[in-house]
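Q: Structure of the sequence below:
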Amino acid sequence: MALTPEDVVNKRFQPTKFREGYDQDEVDDFLDEVVVELRRLTQENEELRQRLSSGESAPAATTVIDTPAPAAVEQAPVVAEPEPTPEPEPAPAPVVAQAPAAPAVDEDDETSSTSSLLKLARKLHEEHVREGIEKRDALVAEAHATAARIAAEAEAEQRSKTAVLEKERQVLEGRIDELRTFEREYRTKLKGYIEGQLRELDSAGSSEAPATASFGN
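A: The predicted structure follows:
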């Protein structure tokens, strides 16, 4: 089926899954140019058809050119022995001039124009499809790169947090060891202090007992 300007105007392209695979303004401008060209070619074809139709319907005009017959040869004056009068030469047939025929429309031109329009539409479609595929591949590659980057950043952040937690754990374990050492030392010192106090009390009690006994006597 031949491509018409209305086909180009009503043509709609399917958008891609991720985003539109072409610049709508650029496509619309280009389609406007295609429509103008289609309409011009359609008008030219219509004018050629009308000229061809009018040329076929009108009978070919003919022009008849009458060539005057040559004048008859005058007879010689009558003498004793008259000469025979020569027969007049036959008049030449009238020349019929054919009117110039109407220029015929080359059907190959119309076929070539239609073929060119179809090739143009096919090329436009293939360009949009190729552009959509390229943008889709670019979006997929960008998505994969973004996912890989996010995963790498998450792993790096996790390793960093793990290192921080490990360092804090080591600090806490060191603090706990310090507290345990302090506890042992404190218990030892406290035990020594209490034992010293008890020994002093025992010594004081032993020294007071003889003094009390002598005072009673």
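Q: C-alpha from now on. contacts and neighbour counts both.
A: Fine.
Q: and residue 110, how many residues sit next to it?
A: Neighbour count of residue 110, defined by other Cα atoms under 10 Å: 16.
Q: residue contacts, it?
A: Contact analysis of residue 110 by Cα atoms under 8 Å, 6 or more residues apart in numbering lists residue 45.
Q: helix or strand for it, which one?
A: Residue 110 is part of helix 107-216, with elements assigned from DSSP states H and E.
Q: How far off centre is that helix?
A: Centroid separation for helix 107-216 versus its chain: 44 Å, with Cα atoms, centre = their mean, to the nearest Å.
Q: Stretch 27-35 now?
A: Distance of stretch 27-35 from the chain centroid (Cα atoms, centre = their mean) equals 16 Å.
Q: Buried residues of that stretch, list them for me.
A: Judged by neighbour count (16 or more other Cα atoms under 10 Å), stretch 27-35 contains these buried residues: 31, 34, 35.
Q: So which of those is the closest to residue 54?
A: Proximity of the buried residues of stretch 27-35 to residue 54 (Cα to Cα) peaks at residue 35, which lies at 28.4 Å.
Q: what's the distance between the closest residue to residue 95 other than its chain neighbours and residue 97?
A: Nearest non-adjacent residue to residue 95, counting by Cα to Cα, 6 or more residues apart in numbering: residue 65, 5.4 Å away. Note on residue 65: its distance to residue 97, by Cα to Cα, to the nearest Å, is 8 Å.
Q: is it true that the residue nearest to residue 95 touches residue 98?
A: No. Taking Cα atoms under 8 Å as the definition, residue 65 is not a contact partner of residue 98, at 11.1 Å.
Q: and this one, so I can compare the two:
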Amino acid sequence: MALTPDDVVTKQFQHVRFKEGFDPDEVDDFLDEIVVEWRKALAENEELKAKLAAYESGAAAPAQAAAPAPAAEPVAAPAPAPAPAADTSAPGAASAGIIELAQRLHDEHVAEGVAQRDKLIADAKAQAASIINDAETRGREEVAKLDRERAQLETRISELRNFERDYRAQLRSYIEGKLRDLETTATTSGSNPVSAIGL
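A: Reported below is the predicted structural model:
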């Protein structure tokens, strides 16, 4: 298992019942994993340092220069002269290769960052558009609901006004009818003598 510093930071140990602390076996196993990974990392680090030191000192260049030497013809005198030139140019070429690799990695990381930035911006714009659409839809639904309620209230108000008008008309005609009845009763009773009424 490749152990990362985050693994060390986030490691959770089980609590032991009936006593405080963590399970010692679990802690020991985890620490053993840390030691193994650390030793691997240190060994790899030392190996890389040794390779870098050998590369910088030019020890790797003779191995590269040795390959063309057997192919050379018996002309031995001019052969050693190009070898030092190869030795001095090899670290420069290696440095150029390392710089080119670093530049390529940098460009890849920058391109990846730009792509991720563009993706985040696109996602944010899509989310914003979705939120705006939802809000507009809810707003339209609320306006439509309020319009329906207003229409219902206006209909109810109209019905109540019609009912009031009809009620007033009926009440007026009823009262006028009663007044007419009262007047006719008064006029008919006024023409009869009092003795006819029974007084």
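Q: And the buried residues of stretch 27-35 of structure 1, which is closest to residue 204 of structure 1?
A: Among the buried residues of stretch 27-35 of structure 1, residue 31 lies closest to residue 204 of structure 1 (Cα to Cα), at 119.8 Å.
Q: in which helix or strand would I find that closest one?
A: Here residue 31 of structure 1 is assigned to helix 24-57, by DSSP H and E.
Q: Same question for residue 7 of structure 2.
A: Element membership of residue 7 of structure 2 [criterion: DSSP H and E] is helix 5-10.
Q: And residue 97 of structure 1, by the same measure?
A: Using DSSP H and E, residue 97 of structure 1 falls in strand 95-98.
Q: Where does that strand end up in structure 2?
A: When structure 2 is aligned by TM-score structural alignment, strand 95-98 of structure 1 has no counterpart there.
Q: Kindly report the same for stretch 170-178 of structure 1.
A: The aligned range for stretch 170-178 of structure 1 is 151-159, by TM-score structural alignment.
Q: Same list, the buried residues of stretch 27-35 of structure 1, but as JSON lines with distance to residue 119 of structure 1 please.
A: Putting those into JSON lines (distance: Cα to Cα, whole Å) gives the following:
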{"residue": "31", "distance to residue 119 of structure 1": "14"}
{"residue": "34", "distance to residue 119 of structure 1": "12"}
{"residue": "35", "distance to residue 119 of structure 1": "15"}
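Q: which one of those residues is nearest residue 186 of structure 1?
A: Closest to residue 186 of structure 1, out of all of the buried residues of stretch 27-35 of structure 1 and judged by Cα to Cα, is residue 31, at 93.8 Å.
Q: could you measure the closest residue to that closest one other than its chain neighbours against residue 33 of structure 1, distance?
A: Leaving aside its chain neighbours, residue 31 of structure 1 sits nearest to residue 8 (6.7 Å; criterion: Cα to Cα, 6+ apart). Noted for residue 8 of structure 1: a distance of 10 Å to residue 33 of structure 1, by Cα to Cα.
Q: Kindly report the same for residue 137 of structure 1.
A: Here residue 137 of structure 1 is placed at a distance of 30 Å from residue 33 of structure 1 (Cα to Cα).
Q: what does residue 183 of structure 1 give?
A: Distance, residue 183 of structure 1 to residue 33 of structure 1, using Cα to Cα: 93 Å.
Q: Residue 201 of structure 1 now?
A: Taking Cα to Cα, one finds residue 201 of structure 1 at 119 Å from residue 33 of structure 1.
Q: what's the answer for residue 145 of structure 1, then?
A: 40 Å.
Q: Repeat that for residue 190 of structure 1.
A: From residue 190 of structure 1 to residue 33 of structure 1 the distance is 103 Å (Cα to Cα).
Q: what's the answer for residue 44 of structure 1, then?
A: Counting by Cα to Cα, the gap from residue 44 of structure 1 to residue 33 of structure 1 is 17 Å.
Q: again, but for residue 7 of structure 1
A: 14 Å.
Q: hmm, back to that, for the helix holding residue 7 of structure 2, the distance to its chain's centre please.
A: On the basis of Cα atoms, centre = their mean, helix 5-10 of structure 2 sits 25 Å off its chain's mean C-alpha point.
Q: what residues are up against residue 54 of structure 2?
A: Counting by Cα under 8 Å, 6+ apart, residue 54 of structure 2 has contacts residue 60.
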